[in-house]
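A.B. asks: Fold the following, please.
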Amino acid sequence: MSDATTAGGLRIAIMTDETGWHTARLKKAFRARGAEARCVDLAACRIDTSWSPYGLAIPGFARDLPDAVFVRGIAGGTFEQVTLRLGILHALRECGVPVYNDARAIERSVDKSMTSFLLHRAGVPTPPAWATESAAFAQRVLMRETAAARQVVLKPLFGSQGKGLRRLGANPVNGALKPLPPLRGYSEVAYLQRFVGSTRARHRGHDWRVLVIGGRAFAAMRRIGGRGWIHNVARGARCERAELDPTLATLAERATAALGLDYAGVDLIPDPTTPDATGGPLVLEVNGVAAWRGLQSVTSVDIAAALVDDLLDRKLAASEAPAQPVMPHHAGG
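C.D. replies: So this is what the prediction gives:
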């Protein structure tokens, strides 16, 4: 491989199931570093043990492997299809190819229950969550939270952009209970997260998205409005630049580290139960294949260039560093 600082001659695979604004920005940023980037669909890759010398076939790279991989998107599919696509990423890592983010980190972030577990285990403030295959247990959680004048949000275990979210519990207007829907629409798994709302007007109707790159909080925005209580940009939320105060930055960095991600989009929301003026925050979700078009619209720094620099200067450089020799241990004086 070539020196990661100049990146001359490097060939990069951008794993994505669709090309567009994000991939164009990434390819431009790689070109600026002297590297050639090619978009590859993981669905077109294969494990092929007759394919010398690696047993992996990556379209566009003949019998070679890319020098590094940037994971921009993984298409949905059957359990077997997604397992194979993640298996390709695992195999690339086993072959010594730096994968940004790697399969294990993506698996942790795409599974909302595992995200909640790892955030809780790391002591990162996050709303209480429950994941179960038992509709009866989920109903008991709903009844208990409703009795305490709280609501819960039912989410698909795997999902993004605010799709499939349902807010359950007593209606604050008329007190009517919104029951647990059949779980067949959620692949027979109930992932429930305590709803975080605020009665304070100054905090109503927004959350934060913080982009973390290479372990450091890079930029932040407020997402305001949207469709009802869901603040995703894909659901009509308006983006507004936000200052990266130490609390937001530290929480986003801790959340990213808890999941082992190279880069992440961390969603945070004000906690109405805290007495301080900032009202929190709590980490709601961590996205390991984060989009940044909305964030780029409110910041002047080139996000794609920052991601590419981190991949080449930190991730790739670390993989090229020679291993330190292990000194033999001699007992006695």
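A.B. asks: going forward, measure contacts between C-alpha atoms and count neighbours the same way
C.D. replies: OK.
A.B. asks: Burial check on P272, number of neighbours?
C.D. replies: 20 (other CA atoms under 10 Å).
A.B. asks: What of I14?
C.D. replies: Quick note: I14 (other CA under 10 Å) scores 25 neighbours.
A.B. asks: next one: A234
C.D. replies: 15.
A.B. asks: cool, the one 4 residues further on as well?
C.D. replies: Around R238 there are 17 other residues, counting by other CA under 10 Å.
A.B. asks: repeat for the one 10 residues further on
C.D. replies: Applying other CA under 10 Å, we find 22 other residues in the vicinity of L248.
A.B. asks: helix or strand for it, which one?
C.D. replies: Secondary structure assignment for L248, by DSSP states H and E: helix 246-259.
A.B. asks: Contacts for that helix next, please.
C.D. replies: If you take CA atoms under 8 Å, 6 or more residues apart in numbering as the criterion, helix 246-259 is touched by 105, 108-109, 115, 118-119, 122, 124, 210-212, 215-217, 262-264, 266, 281, 283, 286.
A.B. asks: Next, the second sequence, to be compared with the first:
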Amino acid sequence: MTRIAIMTDETGWHTSRLRKAFRARGVEARCVDLADCRIDTTWKPHGLAIPGFGHTLPDAVFVRGIAGGTFEQVTLRLGILHALRESGVPVYNDARAIERSVDKSMTSFLLNRYGVPTPATWAGESSAFAQRVLMRERAAGRKLVMKPLFGSQGKGLQLLGDDACEPLPSLESFGKVAYLQRYVDGGEPGFDWRVLVIGTRAVAAMKRVGGDGWIHNFARGAACEAAELTPSFADVAVRASAALGLDYAGVDLIASAASDERPLVLEVNGVAAWRGLQSVTSFDIATLLVDDLLDGKLAASQRAMTFASGHGRA
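C.D. replies: Have a look, this model is predicted:
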């Protein structure tokens, strides 16, 4: 029987849906906390100890959540995912892709590099440079959003530029890093879009309306509304996911009220939740995710191993 590890620091609605979808495919899925895994070179034959799998490794890994912690703890947890991939275990999404999506500056760099439309962004450690960016943007009648380099659910965001005398916030509360993104006015009522990409397809979309002022996260009180997935939004979302090398992604987009509605990518989530989107979607999202992992990434890995084995015998 195929055995899957669902990496998560908490069990609940998402893991329940995933396990149900795996059971429907005749697959055993176990929830495992990365904090309980370890690299152990005496643990033969792989040097990796994954709770619930003894001295074997899972056939594949679905990354549902990675708990926060010290820099060292998070590094080790990501290291476990790297080690699994190095051991031939398909990881969905793998550590490298997650690292790209968690670091907002790298996300912005890759989106820009691959021509995915995204707001102008600046990231650096110089408060003097960040202050000059704020003054220049404010003089042009534009606002900026200052964000923590790491973080999600709209936490810690500050809108800058309303007050002509407003100084740049202290970088101390932002980990001594300034990440600034040009603010995009979505008009009234305020909303943005969340598009879910699985594999190479955008499968569903919703509008996140209202929330905490100009922040439209579901976790901050925004209402989820079903939305038609237009070709332009689907194309941009798929390109954003591909730019970061993600197997599945939640892509946040916005269309400026002052533009021709060309969507811009605000953020890309590599450990995307989908409870809000599921509430306005008729098909089962967990089933699509499980099918893509089993029929796509795992199947491709098994074909490659079979080819390599046959080529070696030849």
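A.B. asks: What does the TM-score come to for these two?
C.D. replies: The TM-score (TM-score structural alignment, normalised by the length of structure 2) is 0.96; 308 aligned residues with a CA RMSD of 1.2 Å.
A.B. asks: Would you map the helices across the stretch 101-250 of structure 2?
C.D. replies: Using DSSP state H, counting those that start in this stretch, the helices of the stretch 101-250 of structure 2 run over 104-113, 127-139, 231-243.
A.B. asks: so which of the ones you listed comes closest to T56 of structure 2?
C.D. replies: Among the helices of the stretch 101-250 of structure 2, the nearest to T56 of structure 2 by CA to CA is helix 231-243 (31.4 Å).
A.B. asks: and the closest one, how far out from the chain's middle?
C.D. replies: Here the centre of mass of C-alpha atoms in helix 231-243 of structure 2, compared against the chain's by CA atoms, centre = their mean, to the nearest Å, lies 14 Å away.
A.B. asks: How about that helix, which residues are buried there?
C.D. replies: Neighbour-count burial for helix 231-243 of structure 2, counted by 16 or more other CA atoms under 10 Å, picks out 233-243.
A.B. asks: what's the answer for stretch 168-184 of structure 1, then?
C.D. replies: So for stretch 168-184 of structure 1, counting by 16+ other CA under 10 Å, buried means 168-170, 180, 183.
A.B. asks: circling back to that earlier point, which part of structure 2 lines up with the helix holding L248 of structure 1?
C.D. replies: The counterpart of helix 246-259 of structure 1 in structure 2, using TM-score structural alignment, spans residues 231-244.
A.B. asks: next one: stretch 67-74 of structure 1
C.D. replies: Using TM-score structural alignment, stretch 67-74 of structure 1 pairs with 59-66 in structure 2.
A.B. asks: can you list the residues that contact that stretch?
C.D. replies: With contact meaning CA under 8 Å, 6+ apart, stretch 59-66 of structure 2 is reached by 2-10, 15, 33-34, 74, 77, 89-94, 271-272, 298.
A.B. asks: Confirm for me that V32 of structure 2 is in contact with E10.
C.D. replies: No: using CA atoms under 8 Å as the test, V32 of structure 2 is too far from E10 to be in contact (9.0 Å).
A.B. asks: Have a look at these two and say which one is more surrounded.
C.D. replies: When neighbours are counted by other CA under 10 Å, V32 comes out ahead of the other of V32 of structure 2 and E10, with 24 against 15.
A.B. asks: After alignment, which residue of structure 1 pairs with the more buried one?
C.D. replies: Correspondence of V32 of structure 2 to structure 1, assessed by TM-score structural alignment: V40.
A.B. asks: burial measure for the nearest residue to its match once chain neighbours are set aside, as a count.
C.D. replies: Nearest residue to V40 of structure 1, sequence neighbours excluded (CA to CA, 6 or more residues apart in numbering): M15, at 4.9 Å. M15 of structure 1 has 24 neighbouring residues, counting by other CA under 10 Å.
A.B. asks: who's in contact with M15 of structure 1?
C.D. replies: 39-42, 69-74.
A.B. asks: now I14 of structure 1
C.D. replies: Taking CA under 8 Å, 6+ apart, one finds 23, 37-40, 69-72 in contact with I14 of structure 1.
A.B. asks: which of those residues also appear as contacts in structure 2?
C.D. replies: Checked against structure 2 using both residues aligned by TM-score structural alignment, their matches' CA atoms under 8 Å, those keep these contacts: 23, 37-40, 69-72.
A.B. asks: okay if I get those as CSV plus distance to P322 of structure 1 and secondary structure?
C.D. replies: Formatted as CSV, those follow (distance: CA to CA, whole Å; DSSP: H, G, I helix; E, B strand; the rest coil):
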residue, distance to P322 of structure 1, secondary structure
T23, 32, helix
A37, 25, strand
R38, 27, strand
C39, 29, strand
V40, 29, strand
V69, 20, strand
F70, 23, strand
V71, 25, strand
R72, 29, coil
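A.B. asks: Now a ChimeraX select for only the buried ones of those.
C.D. replies: Buried residues within these, by 16+ other CA under 10 Å, are selected in ChimeraX with:
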select :23,37,38,39,40,69,70,71,72
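A.B. asks: longest strand anywhere in structure 1?
C.D. replies: strand 216-225 (DSSP state E).
A.B. asks: Measure the mean distance from that one to structure 2 post-superposition.
C.D. replies: Taken over the aligned residues, the distance from strand 216-225 of structure 1 to structure 2 averages 0.4 Å (mean CA distance after the TM-score superposition for structure 1).
A.B. asks: and what of stretch 138-147 of structure 1?
C.D. replies: Looks like 0.7 Å for stretch 138-147 of structure 1 (mean CA distance after the TM-score superposition for structure 1).
A.B. asks: about what we covered before: reformat the kept ones among the contacts of I14 of structure 1 as JSON lines; add distance to G55 of structure 1.
C.D. replies: Output for those, formatted as JSON lines (distance: CA to CA, whole Å):
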{"residue": "T23", "distance to G55 of structure 1": "27"}
{"residue": "A37", "distance to G55 of structure 1": "22"}
{"residue": "R38", "distance to G55 of structure 1": "20"}
{"residue": "C39", "distance to G55 of structure 1": "20"}
{"residue": "V40", "distance to G55 of structure 1": "17"}
{"residue": "V69", "distance to G55 of structure 1": "17"}
{"residue": "F70", "distance to G55 of structure 1": "20"}
{"residue": "V71", "distance to G55 of structure 1": "20"}
{"residue": "R72", "distance to G55 of structure 1": "23"}
